[in-house]
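Undergrad: My questions are about this predicted structure, shown below with the sequence.
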Amino acid sequence: MQKDFAYPDGKLYVPGSEKIIPSIKKLLDRARANGVRVVYTQDWHPENSPEFKIWPKHCVAGSRGAEIVDELEPKPNELIIRKETYDAFYKTELERHLKEASIENVIVTGVVANICVLHTAGSAALRGFKIVLPVDCTVALNDFDYQLTLRQVSFLYKGTITRSDLIFFKG
């Protein structure tokens, strides 16, 4: 999660996003403790991003708003995939990194549920990864969009919808 989305002073603040940070943090800590590979995705837009015709300017490359929130700061050995679109697989090296590491299951967290989370989860599923979406680790701008995301990930992409405390790692 990035400062422009998760903090009230962010350029594209998503109300309620700060409430999911503790759940993501607990899940992240458990994953790390069990040796799970952690990969961050980061919106990283050039000043003239086409996305700014749709949304206010946000997560501009190198800006404070593009930074990962302090509470979820990546460790030095963790991969950060910078992306310019909703889909973390589009024109990035994410798929290659996951396949080289023999990753089969992808847990998707963050914001916005029906935008970056849904597009990345769908793209992962279409590439053969099994998707897990913890309901307490994502939020949308409204309940309809949140429920739509859960439905699409479950029905269309055959993902697992669960709570983060019910996700267990083989350590």
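TA: Looks like it came in fine.

Undergrad: Every contact and neighbour count from this point should use C-alpha atoms.
TA: Will do.

Undergrad: Pull the contacting residues for residue 135.
TA: By C-alpha atoms under 8 Å, 6 or more residues apart in numbering, the contact set of residue 135 is 150, 161, 162, 163, 164.

Undergrad: Below is an additional structure, to be compared with the one above:
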Amino acid sequence: MTEFSQYVPEFVSDSDREAFAKGQYGERIGWGHSPAVIVVDITNQFTQDEYALGSSATTESLLDANERLLNAARQAELPIFYTRGPSDEEIAHVAMELRKGGEAYEVGDANEICEDLEPRDDEIVIEKTKPSAFFDTHLAGMLTHHDIDTAIVTGVSTSGCVRATVVDASSHNFRTIVPAECVADRATASHEMALFEMQMKYADILPTDEVVGEVRTLS
């Protein structure tokens, strides 16, 4: 029976653990030979208090963890991809209408990558209109172009766009790593359960220090 040595929240019952263990879920996937980093939607609207979806208290440690990971990834010369919502007002409004039933939506600088993690000139920013970084974008093709076999996924929110991206990364046969401190959600329960589900089915949930250490070996 599988030993649950990875990410398991305290509120997950013994019977639930046994159910996953019976199907041999939660076993470690491991690293490939060529990783890339995908930073999902760490934008102003999720990190700044003035936005309805934003919380600086929630994301302060997230930004610090991502900065450490990105510094290591850049030193190792790994490909780095960012995602954000559309910058075009009309496209963003249509996307919000479809999602929220016609609520007014002004983009402004909401979908800009937060200043603390500003992409470098050689790092690609992908605009998306759906939760997954892969849906209706060229991300999968770009990863294949770079011979990537391992996707390190960070960002917000854990239960939303991060989880959707992780599921699609797995569906595209990429080994998928999620540094636990590099993702965040507005609700603790959603965050914890999303990490657990991803660990059981789609990804390795690892301490950020372990991921940073692995990335540094590549340089």
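TA: Cool, got the structure. Remember, it's a predicted structure, so these values are computed and weren't measured experimentally.

Undergrad: quick revisit: any chance of the contacts of residue 135 of structure 1 in JSON lines, with neighbour count and distance to residue 106 of structure 1 too?
TA: Listed next are the contacts of residue 135 of structure 1 as JSON lines, based on neighbours: other C-alpha atoms under 10 Å; distance: C-alpha to C-alpha, whole Å:
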{"residue": "150", "neighbour count": "22", "distance to residue 106 of structure 1": "15"}
{"residue": "161", "neighbour count": "15", "distance to residue 106 of structure 1": "12"}
{"residue": "162", "neighbour count": "15", "distance to residue 106 of structure 1": "13"}
{"residue": "163", "neighbour count": "15", "distance to residue 106 of structure 1": "15"}
{"residue": "164", "neighbour count": "20", "distance to residue 106 of structure 1": "13"}
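
Undergrad: Just name the closest of those residues to residue 74 of structure 1, please.
TA: Relative to residue 74 of structure 1, the closest of these is residue 164; by C-alpha to C-alpha it sits at 19.0 Å.

Undergrad: That closest one maps to what in structure 2?
TA: Aligned by TM-score structural alignment, residue 164 of structure 1 pairs with residue 208 of structure 2.

Undergrad: can you pull the contacts of residue 184 of structure 2?
TA: With contacts defined as C-alpha under 8 Å, 6+ apart, residue 184 of structure 2 is in contact with 58, 59, 62, 155, 156, 157, 158, 191.

Undergrad: Strands along structure 1, start to end?
TA: For structure 1, strands defined by DSSP state E occupy the ranges 39-43, 79-83, 105-107, 110-111, 130-134, 138-139, 160-162.

Undergrad: The first one to strand 79-83, inter-axis angle?
TA: Interaxial angle of strand 39-43 of structure 1 relative to strand 79-83 (axes from the mean of the first three to the mean of the last three C-alpha atoms, to 10 degrees): 30 degrees.

Undergrad: for the fifth one, same thing?
TA: Strand 130-134 of structure 1 and strand 79-83 meet at an angle of 90 degrees, taking the same axes, to 10 degrees as the criterion.

Undergrad: Mean distance between strand 130-134 of structure 1 and structure 2 after superposition?
TA: Taken against structure 2, strand 130-134 of structure 1 registers an average deviation of 0.7 Å after superposition, with mean C-alpha distance after the TM-score superposition for structure 1.

Undergrad: tell me, that strand lands on which residues of structure 2?
TA: Using TM-score structural alignment, strand 130-134 of structure 1 lines up with residues 175-179 of structure 2.

Undergrad: Now do stretch 47-55 of structure 2: everything it contacts.
TA: Outside stretch 47-55 of structure 2, the residues that reach it (C-alpha under 8 Å, 6+ apart) are 44, 45, 46, 56, 58, 59, 60, 110, 114, 186.

Undergrad: Please check the residues you listed and keep the buried ones.
TA: When the contacts of stretch 47-55 of structure 2 are checked for burial by 16 or more other C-alpha atoms under 10 Å, the buried set is 44, 45, 46, 58, 59, 110, 114, 186.

Undergrad: For the third one, list the residues it contacts.
TA: Residue 46 of structure 2 is in contact with 53, 54, 55, 59, 156, counting by C-alpha under 8 Å, 6+ apart.

Undergrad: ok, longest helix in structure 2?
TA: In structure 2, with assignment by DSSP state H, the single longest helix is helix 56-75.
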